[in-house]
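[1] Predicted structure and sequence below. I'll ask about it afterward.
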Amino acid sequence: FTSLRISSLNRHMKTHSDEKPHVCHLCLKAFRTATLLRNHVNAHTGTRPYKCSDCDMAFVTSGELARHRRYKHTLEKPFKCSICKYSSVEASKLKRHIRSHTGERPYACYLCSYASKDTYKLKRHMITHSGEKPYECYVCQARFTQSGTMKIHILQKHGENVPKYQCPHCNTFIARKSDLGVHLRNLHSYMAVAIKCSYCEAVFHERYALTQHKKTHKNEKRFRCDQCSYACKQ
């Protein structure tokens, strides 16, 4: 890495360090730089300081704004493949594309010989080992390892009952637009006064995030005997 500015070099050098001195006062997550912390806190508070000059959209980070403008307005694809005519809005997508030329599969499963070009496909593959089925059909409650398999099931088995509206923030499907509005207000609207988790010190400004967080405490044995090693859930 080389740079014309010492500030850029200093920022780059932090990527080689494990030091994370900037701590979020809301969730205690730590970051390498003040900029990363500021972007993170903006996500907590719902602050979107980066406004698009071509439409009414606003974003938490400058990177999100730049990506939005390329996708929606300028249609610029600055990241170009040196081997073929492929070009991309994002550097990460170009990097993944180049692996289709090189055959590189850097993300390997530690349980079998499978390897992937990207982390998403590896994560999806790992579910086949765990037996986990995180995707549930909202009509018959059948469970699936992959969201694509679940969607095919819904179309084939319950096509006539498929609701029109899907929540943009979670996997909930809702039949009526008015009910979607209620769902968004109740679960996904920003709350100025944060709600504290009843099991730990974490706080949230969105009810859905709190609900999902509480699931991580589901199997905890929080009540311990002070005379022996016995512990129980309730």
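    Arrived safely, thanks for sending.
[2] Only C-alpha atoms from now on, for both contacts and neighbour counts.
    OK.
[3] Could you check how far Arg70 is from Ser3?
    25 Å (Cα to Cα, to the nearest Å).
[4] Please apply the same query to Lys133.
    Taken as Cα to Cα, the span from Lys133 to Ser3 is 47 Å.
[5] of the two, who's got more company?
    Counted by other Cα atoms under 10 Å, Lys133 and Ser3 do not tie: Lys133 has more neighbours, with 14 against 10.
[6] so Lys77 touches Ser88, yeah?
    Yes - judged on Cα atoms under 8 Å, Lys77 makes contact with Ser88 at a distance of 4.7 Å.
[7] okay, these two: which has more neighbours?
    Ser88 (19 against 15).
[8] Next up, the contacts around that one.
    77-80, 94 (Cα atoms under 8 Å, 6 or more residues apart in numbering).
[9] got the contact list for stretch 137-157?
    124, 127-128, 131-136, 158, 162, 173.
[10] among these, which ones are buried?
    Those of the contacts of stretch 137-157 that meet the buried threshold are 135-136, by 16 or more other Cα atoms under 10 Å.
[11] Among the contacts of stretch 137-157, which are located in helices?
    124, 127-128, 158 (DSSP state H).
[12] and Lys14, that one's in a helix?
    Yes - under DSSP: H, G, I helix; E, B strand; the rest coil, Lys14 sits within a helix.
[13] Put this next to the first one:
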Amino acid sequence: ARRDYCGSSGEFTSSSGIKIHQRIHTGEKPYSCAQCGKCFTQSTSLISHQRIHTGLKPYSCAQCGKRFTSSKVVKVHQRIHTGEKPFSCSDCGKSFLLSGQLKSHQRTHTGKKSYSCKQCGKRFTFPHTLISHQRTHTGEKPYSCDQCGKCFTQSSHLISHQRTHTGEKPHSCVQCGKSFTTSSQLTTHQRTHTGNNPYSCTQCGRSFTQSSHLISHQRTHKGEKPFSCAQCDKRYSDKRYLIKHQKIHA
């Protein structure tokens, strides 16, 4: 059987296979979407993309029933259920669901922050993080919930919020089975099993599972109490204590 070769990527079993592969090097994208103009290297990629416009989602997850535009996306989604994270960092061993997540993570080891905010000078590793940050200055919240109208600065925050309406909790703890709406909530919860408290106070050494708990704790050293009760003006260093207090008035 005939075999074709690419100098950088090795062997291909068909001439069509190497043709498609070579488009990575040439940048050629001969298949374009008639609706939005986006271009693709393969006709199959164009077909999957067009489903975004038609709303067609022919592939479903056998475990939760969620539907997707392509079989590839289903495979990636199923890693949420299996816990599979096939892409691991050679520097620290941390694993990820997607190769793109690994590439982004690896920049945290180099410490390079090429993107800076013109308004406050804060620097960022990624352009999308800078864009999200800039919304704190402009007040822009382009992602809104179609059920309650609440708006968010990031699409990921909207997705997490929408789970409060659907009740979906796709991230579950392998040790106790408890489920959570976001992966960050699961990570925080898992520290209750491991005893890992990575956030410590530089003044007294007390450690916490969450950075937000450390920030609240540090206010006790500074005497800050930014959360006040609208009914009796009592003030608190932590919003959780205010919520608990407000039950007295209810």
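    Happy to help now that I have it. Since this is a predicted model, take the numbers as computed values, not measurements.
[14] With distance to Phe144 of structure 1 as added columns, please give the contacts of stretch 137-157 of structure 1 in CSV.
    Formatted as CSV, the contacts of stretch 137-157 of structure 1 follow (distance: Cα to Cα, whole Å):
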residue, distance to Phe144 of structure 1
Arg124, 12
Ile127, 10
Thr128, 10
Gly131, 10
Glu132, 8
Lys133, 5
Pro134, 6
Tyr135, 5
Glu136, 6
His158, 15
Val162, 17
Phe173, 16
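[15] which one of the contacts of stretch 137-157 of structure 1 sits closest to Pro49 of structure 1?
    Closest approach to Pro49 of structure 1 among the contacts of stretch 137-157 of structure 1 (Cα to Cα): Phe173, at 30.8 Å.
[16] counterpart of the closest one in structure 2?
    In structure 2, no residue is matched to Phe173 of structure 1 (TM-score structural alignment).
[17] how close does the residue lying closest to Phe173 of structure 1 once chain neighbours are set aside get to Lys85 of structure 1?
    Nearest non-adjacent residue to Phe173 of structure 1, counting by Cα to Cα, 6 or more residues apart in numbering: Gln166, 4.3 Å away. To Lys85 of structure 1, Gln166 of structure 1 is 36 Å away according to Cα to Cα.
[18] more crowded one of those two?
    Gln166 (15 against 7).
[19] That one is in contact with Ile174, isn't it?
    Yes - using Cα under 8 Å, Gln166 of structure 1 is in contact with Ile174, at 6.0 Å.
[20] Can you check which residues contact both of those two?
    The contact sets of Gln166 of structure 1 and Ile174 overlap at Leu180 (Cα under 8 Å, 6+ apart).
[21] re earlier: mind putting the ones in helices among the contacts of stretch 137-157 of structure 1 into JSON lines with distance to Ala66 of structure 1?
    Listed next are those as JSON lines, based on distance: Cα to Cα, whole Å:
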{"residue": "Arg124", "distance to Ala66 of structure 1": "29"}
{"residue": "Ile127", "distance to Ala66 of structure 1": "34"}
{"residue": "Thr128", "distance to Ala66 of structure 1": "37"}
{"residue": "His158", "distance to Ala66 of structure 1": "40"}
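[22] And those residues, which is closest to Phe223 of structure 1?
    Ile127 (31.4 Å).
[23] And the counterpart of the closest one in structure 2, how close does it get to Lys247 of structure 2?
    Counting by TM-score structural alignment, Ile127 of structure 1 corresponds to Arg219 in structure 2. According to Cα to Cα, Arg219 of structure 2 stands 23 Å off from Lys247 of structure 2.
[24] do the same with Lys112 of structure 2
    For Lys112 of structure 2, the distance to Lys247 of structure 2 - Cα to Cα - is 47 Å.
[25] So which of those two has more stuff around it?
    Of the pair Lys112 of structure 2 and Lys247, Lys112 is the one with more neighbours under other Cα under 10 Å, namely 12 against 8.
[26] Wait, Arg67 of structure 1 touches Ser92, no?
    No - here Arg67 of structure 1 does not reach Ser92: they are 11.9 Å apart, not a contact under Cα under 8 Å.
[27] all helices of structure 1, in order?
    Under DSSP H, structure 1 gives helices at 6-13, 34-45, 62-69, 91-102, 119-130, 147-158, 177-183, 207-214.
[28] any idea how far the residue nearest to the spatial centre of structure 2 lies from Pro198 of structure 2?
    In structure 2, the residue lying closest to the centroid (Cα atoms, centre = their mean) is Ser156, at 5.9 Å. Using Cα to Cα, we find Ser156 of structure 2 at a distance of 24 Å from Pro198 of structure 2.
[29] And His249 of structure 2, by the same measure?
    Counting by Cα to Cα, the gap from His249 of structure 2 to Pro198 of structure 2 is 36 Å.
[30] between the two, which one's more packed in?
    Set His249 of structure 2 next to Pro198 and count neighbours by other Cα under 10 Å: Pro198 wins out with 12 against 8.
[31] Alignment lookup: that one to structure 1.
    Looking across to structure 1 (by TM-score structural alignment), Pro198 of structure 2 lines up with Pro106.
[32] wait, doesn't its match sit right on Lys117?
    Yes - counting by Cα under 8 Å, Lys117 is a contact partner of Pro106 of structure 1 at 6.2 Å.
[33] Tell me how far the residue nearest to the centre of structure 2 lies from Val174 of structure 2.
    In terms of Cα to Cα, Ser156 of structure 2 sits 24 Å off from Val174 of structure 2.
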